[in-house]
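Undergrad: The sequence and its predicted three-dimensional model are supplied below.
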Amino acid sequence: MKFTDGYWLMRDGVAATFANRVADARVEENRLTLYGSTGRARGRGQTLNSPLLTVECFSPAEGVIGVRSTHHGGRLDPGPHFGLTPEAGHTAKTRVNDQVVELESGPLSVRIDADALWQLDFVADGRVLTSAGKRGTGFATAEGRHHMVNQLSLGVGELVYGLGERFTPFTKNGQTVDVWQADGGTASEQAYKNVPFYLTNRGYGVFVNHPGLVSYEIGSEAVGQVQFSVEDQSVEYYVIYGPTPKEILDRYTALTGRPALPPAWSFGLWLSTSFTTDYDEATVNSFVQGMADREIPLSVFHFDCFWMKAYQWCDFTWDPDVFPDPEGMLARLRERGLRISAWINPYIGQKSPLFEEGKRLGHLVRTPEGHVWQWDLWQAGMALVDFTSPAAREWYAEKLRTLLRQGVDCFKTDFGERVPTDVVWHDGSDPERMHNYYAQLYNDTVFQVLTEERGPGEAVLFARSATAGGQQFPVHWGGDCESTFAAMAESLRGGLSLGLSGFGFWSHDIGGFEGTPTPAVFKRWVQFGLLSSHSRLHGSGSYRVPWNYDEESVTVTRDFARLKNRLAPYLLRAGEQARDQGTPVMRAMVLEFPDDPSCHPLDRQYMLGDDLLVAPVFTEDGEVEYYVPAGEWTHLLSGERVSGPGWRRERFGFDSLPLLARPGSVIPFGARDDSPEYAWAESVTLRVHAPVDGAEVVTRVPAPDGGRPTVFRTRRVGGEVTVTAEGAPGPWSVVLAGPTGYGEPVPVAAGTDTVTLPVAD
């Protein structure tokens, strides 16, 4: 929130106090405690009638420094707290040089001159990354409410990213952002996934370790500062050094949790019943058969809300009027090779038989007076499951186990944002902090049930709400968007922002949710959706089967679904990178090209994995403007060479879009296009693009069972390219991209581990 009235004054009703000097410093072996005096005069008189701020500096991991500033330290802390994982065996070092005290954590240090005006400098590689200066550490009272306030400086040209899945402008400079869960759709400043973490293009990120409301002013109050405040007596934040954006995410997700790797089948195409449409088993079968008749490969069928009776969400019981034999129906769908997803939420409508059961057992959130909290928004008389209670979590989990035993494979965990603050939680949690954190408990509960019932590596959600740490429970989708090109673009902005907040896997409603897309919007969204980490056809009041639009929609859906299945070995490898280093599958251009300033603000294109540039088309006439970084890129669909750096404006038919392979890349194409589940290394084709003389490219093709990957090493020497396979199980082939397109595939017999080919430049 804003506290000042311009540069000099405070707003009416606001009083602010900031540390201005170090009154004392306690230096321990691996931490600093600074006492910030707030008085204006020096000497003994300042110690009277004047607040003293306690500022602790510590390090949970190399390259990460935490700062906790406290006004009054006697406040009880009922939680909840983000689950953080300090680096095992890590210790920081302190040093004192005259009046300068310093805490060092690997390449990152925090320094303060105890004899000067208050300023915490965060230093790496001989330069100051950011500083907390004269208004950098303090507190403010506004309308009788106490806020801890911090400011960290922004440099000239410094851009801020992240803070969750935000649909407002991609770079957050000039914005006010409240980290507060809300069901606001994709066309507002509200967000379903709020994460109090940002990173900048200057080599560091900042995580505020507070699960409740964190209010940010990003160059929007003090224009050279990022200000963040919480209504509390203490606030803790971590400065996380990179220097590259990937290294920042690596350190951040090591602290807050790595994304799990979803199962291979989840990377295929999902088809939904849509939301408020009429459907029964015959409708479902007609959709599934329609896809099969048109040779569109389908991996998952999703049942949205009305698989349950109206007014009874959630009772976890199939509506017998439309699904009289759910076990038989699910078995028949599974015989067709499909996995099943079912919609759920954490609310219990009063008409649901589970309402009285949950009320009697004490599993529903209560008011301070002891009543079950209820309202009529969304479901009539709905209550909220209290996931702070272990017994309530188990009660809810058992309902899900029944569905899994019937044949359901995964759940769309919808909602989780509309959480009241005028309630009492079973474990005594602070209601304000629980508002955001509820999503973590909800998704964790469901994810753990799936892991227990389906086994490690088989759990996957389709989740809408999340906060810091929620990346551990993929996949997340972008929420309710309109069926327009503008909404398609805002969805992409949100996904790229979420990826820069530590989330590795993301999806969106292909075609848009609200309304019905035009054929042009649908086809362009299909391209975008099937070049995303996860892909789901879903809408609100209209179906999203492609033949409802035009015949070309069928062709586009079939071709891009098959292309995605062939890219499965490439996408699964990108998924492993998300799991192991926190690098998202869909990457903002700044993440892959931090040294190219032209890439820093880009939000209408992205990298899919390391090596594929995707620029979705957002226009009716197929015109697209996109930026190509330096080097000779290759259009993956046509084989055309595209030179960078520079901007291009081109027009594409519905069978294509800018999809460029990075110079020097080797893209593995699987042998099958009917499913993402197969032995990816068997008969794999390696597409080699503009190899650099003397450089070696290592391509790892994962094994479906999680075993040892097949490794290909591609090296160019002069006019020849040599590819060597390690662990290839059978025949494979190589295709070289030349100046006039792709050459013919060169087959390599089973058992052959090396092939050498001439380069055509």
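TA: Sure, I can see it.

Undergrad: make it CA atoms for all contacts and neighbour counts henceforth
TA: OK.

Undergrad: Show me what counts as buried in stretch 637-646.
TA: Residues of stretch 637-646 classed as buried: 637, 639-643 (neighbour count, 16 or more other Cα atoms under 10 Å).

Undergrad: could I get these as JSON lines with secondary structure and distance to Ala690?
TA: Formatted as JSON lines, the buried residues of stretch 637-646 follow (DSSP: H, G, I helix; E, B strand; the rest coil; distance: Cα to Cα, whole Å):
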{"residue": "Leu637", "secondary structure": "coil", "distance to Ala690": "16"}
{"residue": "Gly639", "secondary structure": "coil", "distance to Ala690": "11"}
{"residue": "Glu640", "secondary structure": "coil", "distance to Ala690": "12"}
{"residue": "Arg641", "secondary structure": "strand", "distance to Ala690": "9"}
{"residue": "Val642", "secondary structure": "strand", "distance to Ala690": "11"}
{"residue": "Ser643", "secondary structure": "strand", "distance to Ala690": "11"}
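
Undergrad: Below is structure B, check it against A:
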Amino acid sequence: MKFRDGMWLQASSKRVEYAEEIYSLTQQDSNKISLLCPTAQIHSRGDTLNRSTLTVDLEAVTDGILSVEVTHWHGAGDQGPHFDLFPDGRPPVDASIEKSDAGTTLTAGGIAATVTALPHTFDIRFHSTDGRHKLTSLLNRSVGLAYSPATSSPMQTADMRDFKHYILTQTTLGVGEQVYGLGERFGALNKVGQSINLWNVDGGTSSDQAYKNVSFWLSSKGYGVFIDAPERVELEIGSERCCRVQTSVEGQRLKWYIIYGPTPKEVLSRYTMLTGKPNKVPAWSFGLWLSTSFTTEYDEKTVNGFLEGMRERDIPVQVFHYDCFWMRGFHWCDFEFMSSHFADPKGQIARLKESGLITKVSVWVNSYLGQASSVFKEAAEKGYLLKRKNGNIFQWDLWQAGMGIVDFTNPEACTWFVDCLKKLFDTGVDAIKTDFGERIPTQDVRWHDTNVDAAKMHNYYSFIYNKLVFEALQHRYGKDEAVLFARSACAGTQRFPVHWGGDCESTFEAMAESLRGGLSLGLSGFSFWSVDIGGFEGYPNSTIYKRWVQFGLLCSHSRLHGSNSYRVPWLIDDDDKSEQGCSAVLQKFTQLKCRLMPYLYSQAMESIKQGWPVSVRAMGLEFPDDRTAWSCDQQFMLGSSILVVPVFDETGEVDFYLPRGTWTSIWDDSTIKGPQWVKEKHGFDTLPLYVREGTILIMGKPGAIRTVYDWTLPGEHEVRLYEPRADSRFSLYDAEGKLAAVLEAEEDRGVWNVKGMEARVRRLSKDQNY
């Protein structure tokens, strides 16, 4: 939201009052100071009258984190929900407050804020405690309150029913500073110049709307900002004032945290300490998921035929997913397999697992109940559905006819919903796709918990929805065996993986949009991410399908899914049996992922400890001082050591960037020295896949067809050394997520070996092929 008309004028529809000076500073605790900031300079006693003030509270939260809270009227209520912060416990803080002639400095470990001592001045500077790094500032006209429509007299605020009230802050943007994150956003990766509205919407991947709005952004200068506001947050990132990031919310207070790294990885680690680390997910979930697709016609025979066809083509499927129409139309979600198509779902699932065609089963659900279903009647009678203010159940015909929304602020509704899920678990279901959760109304609604703010519930609903289902899976299968396929999210929802990229078209452009969304989500603290391989909407031709297979199988999680057409490979290209056919490409990259599991799963264990993305990981995280790396949004890192470049062109031509160092192709061991831009052309059996110098890469033995096996055993793995150095090191985890060995490279008379476990080391040479 823009509050000004250029630099000089206020927007005609708004009145804005800015903090003009720091009138007084009060030390409240050893780690907190409070600033009283009038909206005019105070030169005489009379200037204190008929004047609004803003209170700015600065608190040292923990090492590297300060909070900033701006309040206008303190008497305003602060209804929930509130983000669940420090879920693993709040670490202690080494705080200090020092005063000098220049001002007052509050420190929290490595970060500090200095409040000016200059009279009639508003000036707060954020910097590293040692003074070496200037981060950002709150300067003149940077903290304010606003009314819309514009008021002409304070008397008008006696009745606020016709006015909206906002709090806004503007932090400075440095020259060349870039901004990333804010959830799964499909536009330009660098958000400078964009207006962003943090409001969950089911808008597909081709707009500025997003399913996953996360109120956290990461600066290329080594700090991040988490906005502690579940409600709608509007940002102008260099788009109202080119040199500032403006944050505004409707209400009487705005709180955010500034988090210092200094590296972007350290910022993410601290941010996810604040909002929660991703949970560990089981190794089986990294395998290929095959879906029925959305509106397709299918039954038990169809499912069996698809899985048998995949086995005939040596394409290992780990998870089979039943999408919406495992239930009857108009009856979503009644949690019942429709008997006309699935006479014996429990028996069928058991037989599929016993046959070895799959290991696990997933089903689609959501928290919307169509009124034709029996569960709607039950939930309505028991008061489990969201209501209108007049006491009626909130219903509309959006998505399902007469649909109601489960009210998860009602503990009894939560218990009931989990009981519905338990029936699915008893049938043999192992994972849940939690679709939707974005279309949560805010007008004319009454929640069971009358203490919650409807506007805050809109985004936050995705957190409580996914948390409930995830914890139900944990209770049934174990803490580290729970897996979701979730679409909606807000800050903190990274704790309940996995998330996928929503509804994309079957085009190269949509494939690139999806990648940008995954990169942005990874820069928002989410470790695991997937995408609809082949695109959701439309009919992918064989070229797009195969290029999407390459991309999708090198994400942390991989699912074949579509809307009104199947995604099994032989239906895409009339069962082309050549090495360049869809089946051969899917087979190769599925098996490649199985071979990469020792590396991939070990990287996942490190990533969830730190809050980093496994894949897709933005280049800037690994190469933070390389300005070109930050601009690369058509390639990504798989973990810390493997560079992946999807192909977005029918010709197979691709341009990509290699940062400084020697990079080795995983296919033929050819090397290229960076930094430089490279142009290559690839058939469908390869794409640019390069290993970073200094890497110890552990791969499974050739022929691995599952993602769960004991790759720590002799003969079950292969160790590759890529331009090893004395500091080359790799922590290897087993398929249970336990640290098995710490491998280090050592040189003995010009020959490099690996110590740390019994290993067969492959010595790379130019004439060896993958």
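TA: On my side now, so go ahead. Source: prediction; values computed, not measured.

Undergrad: Need the TM-score between these chains.
TA: Comparison of the two superposed chains (TM-score structural alignment, normalised by the length of structure 1) gives a TM-score of 0.95, and 737 aligned residues with a Cα RMSD of 1.2 Å.

Undergrad: Val719 of structure 2 falls within a strand, correct?
TA: Yes - under DSSP: H, G, I helix; E, B strand; the rest coil, Val719 of structure 2 sits within a strand.

Undergrad: looking at it, Pro659 of structure 2 is touching Pro624, isn't it?
TA: No - contact criterion Cα atoms under 8 Å: Pro659 of structure 2 and Pro624 do not qualify, at 10.7 Å.

Undergrad: the helices in the stretch 401-550 of structure 2, which residues?
TA: Here the stretch 401-550 of structure 2 has its helices, by DSSP state H, counting those that start in this stretch, at 411-427, 454-477, 508-522, 542-552.

Undergrad: okay, those helices, which one's buried deepest?
TA: helix 508-522 (a mean of 27; mean count of other Cα atoms under 10 Å).

Undergrad: Now do the contacts for Gly457 of structure 1.
TA: Taking Cα atoms under 8 Å, 6 or more residues apart in numbering, we find Gly457 of structure 1 in contact with 260-263, 451.

Undergrad: so how far is Val429 of structure 2 from the alignment partner in structure 2 of it?
TA: In structure 2, the residue matched to Gly457 of structure 1 (TM-score structural alignment) is Asp480. Asp480 of structure 2 sits at a distance of 16 Å from Val429 of structure 2 (criterion: Cα to Cα, to the nearest Å).

Undergrad: Would you check the span in structure 1 matched by the longest helix belonging to structure 2?
TA: Criterion DSSP state H: the longest helix present in structure 2 is helix 582-610. Mapping helix 582-610 of structure 2 onto structure 1 (TM-score structural alignment) gives residues 553-581.

Undergrad: next one: stretch 683-697 of structure 2
TA: Counting by TM-score structural alignment, stretch 683-697 of structure 2 sits on residues 653-667 of structure 1.

Undergrad: Stretch 487-504 of structure 2 spans what distance, first to last residue?
TA: 12 Å.

Undergrad: Ok, stretch 47-56 of structure 1 next?
TA: End to end - Cα to Cα - stretch 47-56 of structure 1 spans 20 Å.

Undergrad: Would you state the helices of the stretch 201-350 of structure 1 in chain order?
TA: Under DSSP H, counting those that start in this stretch, the stretch 201-350 of structure 1 gives helices at 245-256, 281-293, 326-335.

Undergrad: Most tightly packed of those?
TA: helix 245-256 (a mean of 24).

Undergrad: and that helix, how far from structure 2 on average?
TA: On superposition with structure 2, the mean distance recorded for helix 245-256 of structure 1 (mean Cα distance after the TM-score superposition for structure 1) is 0.3 Å.

Undergrad: same for the longest helix of structure 2, what does it pack against?
TA: helix 264-275, helix 542-552, strand 695-700, strand 729-733 (3 or more Cα pairs under 8 Å, 6 or more residues apart in numbering; DSSP states H and E).

Undergrad: whereabouts in structure 1 does the longest one align?
TA: On structure 1, the counterpart of helix 264-275 of structure 2 by TM-score structural alignment is residues 245-256.

Undergrad: Now do the matching stretch: distance to the chain's middle.
TA: Relative to the chain's own centre, stretch 245-256 of structure 1 is displaced by 13 Å; criterion: Cα atoms, centre = their mean, to the nearest Å.

Undergrad: tell me, the longest strand along structure 2 lands on which residues of structure 1?
TA: Identified as the longest strand of structure 2 according to DSSP state E is strand 653-665. Strand 653-665 of structure 2 corresponds to residues 623-635 in structure 1, going by TM-score structural alignment.

Undergrad: Spatially central residue in structure 1, please.
TA: The centroid of structure 1 falls nearest to Phe503 when counting by Cα atoms, centre = their mean (2.6 Å).

Undergrad: any idea what sits nearest the aligned partner of it in structure 2, other than its immediate chain neighbours?
TA: Aligned counterpart of Phe503 of structure 1 in structure 2: Phe526 (TM-score structural alignment). Spatial nearest neighbour of Phe526 of structure 2, excluding adjacent residues (Cα to Cα, 6 or more residues apart in numbering): Gln494 at 5.0 Å.

Undergrad: OK, contacts around the one you found?
TA: Gln494 of structure 2 neighbours (Cα under 8 Å, 6+ apart): 276-279, 525-527.

Undergrad: can we see that at 10 Å?
TA: Gln494 of structure 2 sits next to 214, 272, 275-279, 463, 466-467, 521-522, 524-529, 608, 611 when contact means Cα atoms under 10 Å, 6 or more residues apart in numbering.

Undergrad: go on, His538 of structure 1?
TA: 270-275, 302, 304, 508-514, 544-545.

Undergrad: Trace it over to structure 2, please.
TA: His538 of structure 1 maps onto His561 in structure 2, by TM-score structural alignment.

Undergrad: Over in structure 2, tell me which residue corresponds to Ile218 of structure 1.
TA: Match for Ile218 of structure 1 (TM-score structural alignment): Ile237.

Undergrad: Kindly apply the preceding question to Thr176 of structure 1 instead.
TA: Using TM-score structural alignment, Thr176 of structure 1 pairs with Ser195 in structure 2.
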